[in-house]
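>>> Test case, fold it:
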Amino acid sequence: MRLEKKATVVSTSVAAVLVLMKMSVGIFSGSIAVLASAIDSLLDLTVSLFNYFALNSSEKDPDHKFHFGRSKIEPLAAVIEGFVISFSALFILYEAISKIVNYTPMEYVGTSIAVMIASLVITAFLVAFLNYVAKKTKNMVIRADALHYKTDLFSNGAILLALGLISITGEYLIDPILGIGIAFYMIYSAMPIIREGMFMLLDAAPSPEDLAKIEMVLETQKDINGYHDLKTRESGSHIFISVHVVFNVSISLYDAHLISDRLEAKFRALFEDKHVHVLIHMDPYDDSEMNVTEDVY
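From the prediction side, this is the model:
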């Protein structure tokens, strides 16, 4: 099993445990903050399950229907995860405002504090593990999942602080006010996830730094006279590179092919943690100004 899939199994299991803990205490105590955290963990569980199946589908080999594979399932999963976070935040916001309007005191504050301490410790270990997997694999889905649980880590800490203040001061309005703050923080955290996923779905180019690396390989390659029509796009853990390379008009097809193979190898070496797909069009002269058709690769 791939490391990314193992990470989704771990995150799903942890989310299930947290849901049971927080939901029980949130319902009995009446705490909006704890209940909000429980709902968020329930969504974490759903999203982690979805991420597992998304990763499982995205790694399938190309077939007669999907010639380039199913790599776009990964950014699609990230976008869905971002919207799930946003919608759950809106629900938490609604519940918090309702509690302010219809004031009801909390119960079992001590139990709530114990549960949130346990939740904080468990989530901290999970975030550390997901960050390790995200850095090792550069997988967008795992990175989104790590960010999601990182927001949980901050919100759990804030909830724990609020519960401590409530137990000291007896001011129960701290709970719904904190719930409002958590809701806005969740929406703020979801925006980069949605944005990056949408960019990949729209075939955005890699980062300027990665593009500069690709151009450097082309500019330093011997035995070519230049290049043009460089096009790149990212799709999940895949990078697609299309370029027209200009050779000397007298070069043999065999030699031009060998040089193209070397270029492909250099491109793949730049992104060892990704699947790199290269399409090189071999030109005997610079026809960039004559080309009127678009490269659709």
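>>> alpha carbons only for contacts and neighbour counts from here, please
Will do.
>>> all helices of the stretch 51-200 of the chain, in order?
73-101, 109-137, 140-169, 174-201 (DSSP state H, counting those that start in this stretch).
>>> Let me know the secondary structure of N291.
Judged by DSSP: H, G, I helix; E, B strand; the rest coil, the three-state class of N291 is coil.
>>> ok, it to V278 distance?
For N291, the distance to V278 (CA to CA, to the nearest Å) stands at 20 Å.
>>> want to put them side by side, so please do this one too:
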Amino acid sequence: MQTNNHDSTILKISVFGALLFSVMGITWGILANSQMIIFDGLYSFISLGLSLLSLFAFSFIQKEDQERFQYGKDVIEPLVIIFKACAIIAMCLFAFSTSIIDLLKGGREVALGPAALYALIATVLCIIVYRIMKNKQSNSEFVRAEAAQWLMDTILSGAVLLGFIIALILNQTTLSFLTSYIDPAMVLLVSLYFLKVPVRMLIKNTKELLWMAPSTDIQYQVTQAVELAKAKYNINEDFTRVTKVGKTIFIEIDFVLSEGTIINNVDEFDKVRKEFDQQLHIEGHTKWFTLSFTKDRKWVL
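Below you'll find the predicted structure:
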């Protein structure tokens, strides 16, 4: 329960931070006539909505409902993260298309001084929020997704700051005509770069939603435990299925027994289950563990 409260607190920090940045970014962007700053503010605004969605989903998952959700509610976690990833991808593609239009129209005149000041403030504040979330370690995919969003926002703000510094320098040279292209060029580059993180989130959580095999580390731990049990009790064949959904790792192992197997009754079966459970140490996850025994392999195919 303490871990759940810890994760909830982190999500609330993310919500408050997103609210602050969305108001500041959109307002400042309009005043400075900067599409880049408006993009930053819109990203924070969308992050606010997504953070609220994560907070609601997190609270919903914590409420037990064994009658309706007999396998738990963990599937809600990748489902929400997939939605978040799709929303960020859509925003990046929209920003990319608008930046192309601005470039073709000859760029955009921006109040460089106020824009650079915003970028400096935003970069510092983003670093602070990201560090807070990063230091509060958590195994929740919700919290990891929020931290990834803040890392993206930190990179975005840093890129904006660098771009406006370059524009201020160019404005004092014979290349001042290029300054109008700085803002849409930054939007174009940042929106393309940002696509990488949500695409990874989308792929990873789609695999969980489809109950595909988990990471190789998890599979290796399970395989090692299975091989030890087979060697100890002279079991010739096993059928092992593993997947990860949210915080829960589902492990189903079916041992096919033969005449040479040295376990034959329920007490011995339970002993193998206990040994197997003790060998698996997957921190930060809940194990849903099923270990079955049969002499007829047709029941496990």
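>>> returning to what we had before: please say which of N291 and V278 of structure 1 ends up with more neighbours.
Per other CA atoms under 10 Å, whichever of N291 of structure 1 and V278 has more neighbours is V278, with 20 against 10.
>>> That one maps to what in structure 2?
Under the alignment (TM-score structural alignment), V278 of structure 1 pairs with F289 of structure 2.
>>> so that match makes contact with K244?
No: with contact defined as CA atoms under 8 Å, F289 of structure 2 does not reach K244; the gap is 11.9 Å.
>>> Need the residues touching each of those two.
F250 (CA atoms under 8 Å, 6 or more residues apart in numbering).
>>> Check whether A190 of structure 1 really touches I80, as I assumed.
No: counting by CA under 8 Å, A190 of structure 1 sits too far from I80 to count as a contact (10.1 Å).
>>> more neighbours, those two?
The residue with more neighbours, out of A190 of structure 1 and I80, is A190; 24 against 18, by other CA under 10 Å.
>>> Leaving out the residues flanking it, which one is nearest to the residue nearest to the spatial centre of structure 2?
Residue closest to the average C-alpha location in structure 2 (CA atoms, centre = their mean): A145, at 3.0 Å. Nearest residue to A145 of structure 2, sequence neighbours excluded (CA to CA, 6 or more residues apart in numbering): I81, at 7.3 Å.
>>> To which residue of structure 1 is the one you found aligned?
Checking TM-score structural alignment: I81 of structure 2 goes with A78.
>>> Quick one: residues contacting that match.
M140, V141, A144, I193, I194, G197.
>>> which one is the aligned residue in structure 2 for K266 of structure 1 nearest to, not counting chain neighbours?
Aligned by TM-score structural alignment, K266 of structure 1 pairs with Q279 of structure 2. Excluding its sequence neighbours, the residue lying closest to Q279 of structure 2 (CA to CA, 6+ apart) is A225, at 6.4 Å.
>>> What separation do you get for that neighbour and E275 of structure 2?
For A225 of structure 2, the distance to E275 of structure 2 - CA to CA - is 9 Å.
>>> which of those two has more neighbours?
Between A225 of structure 2 and E275, A225 has the larger neighbour count (other CA under 10 Å), namely 16 against 12.
>>> need the contact list for the more buried one.
With CA under 8 Å, 6+ apart, A225 of structure 2 has these contacts: F276, Q279, L280.
>>> ok, those residues vs I165 of structure 2, which is closest?
Checking those against I165 of structure 2 with CA to CA, the nearest one is L280 at 52.8 Å.
>>> does the closest one really touch V222, like I thought?
Yes: if you go by CA under 8 Å, L280 of structure 2 and V222 touch, sitting 7.0 Å apart.
>>> out of those two, which sits in the busier spot?
Each of L280 of structure 2 and V222 has its neighbours counted (other CA under 10 Å); V222 has more, 22 against 14.
>>> and the aligned residue in structure 1 for the more buried one, how far is that from L279 of structure 1?
Under the alignment (TM-score structural alignment), V222 of structure 2 maps onto I214 of structure 1. For I214 of structure 1, the distance to L279 of structure 1 (CA to CA) stands at 13 Å.
>>> now do G69 of structure 1
16 Å.
>>> For those two, work out which one has more neighbours and name it.
G69 (17 against 14).
>>> Spatially nearest residue to the more buried one, not counting backbone neighbours?
P62 (4.1 Å).
>>> Now for the one you found: which residues touch it?
Listed by CA under 8 Å, 6+ apart, the contact partners of P62 of structure 1 are F68, G69, R70.
>>> out of these, who's nearest V246 of structure 1?
Nearest to V246 of structure 1 out of the contacts of P62 of structure 1 is F68 (CA to CA; 26.6 Å).
>>> so what corresponds to that closest one in structure 2?
Match for F68 of structure 1 (TM-score structural alignment): Y71.
>>> Likewise for A33 of structure 1?
Aligned by TM-score structural alignment, A33 of structure 1 pairs with M36 of structure 2.
>>> and its match, that's in a helix?
Yes: M36 of structure 2: assigned to a helix according to three-state DSSP.
>>> My read is that it contacts M186, right?
Yes: shown here, M36 of structure 2 and M186 form a contact pair, counting by CA under 8 Å, at 6.8 Å.
>>> With neighbour numbers in mind, choose between the two.
M36 (31 against 21).
>>> So that one versus L120 of structure 2, what's the distance?
Relative to L120 of structure 2, M36 of structure 2 is positioned 14 Å away (criterion: CA to CA).
>>> can you check N4 of structure 2 too?
34 Å.
>>> Cheers, nothing more for now.
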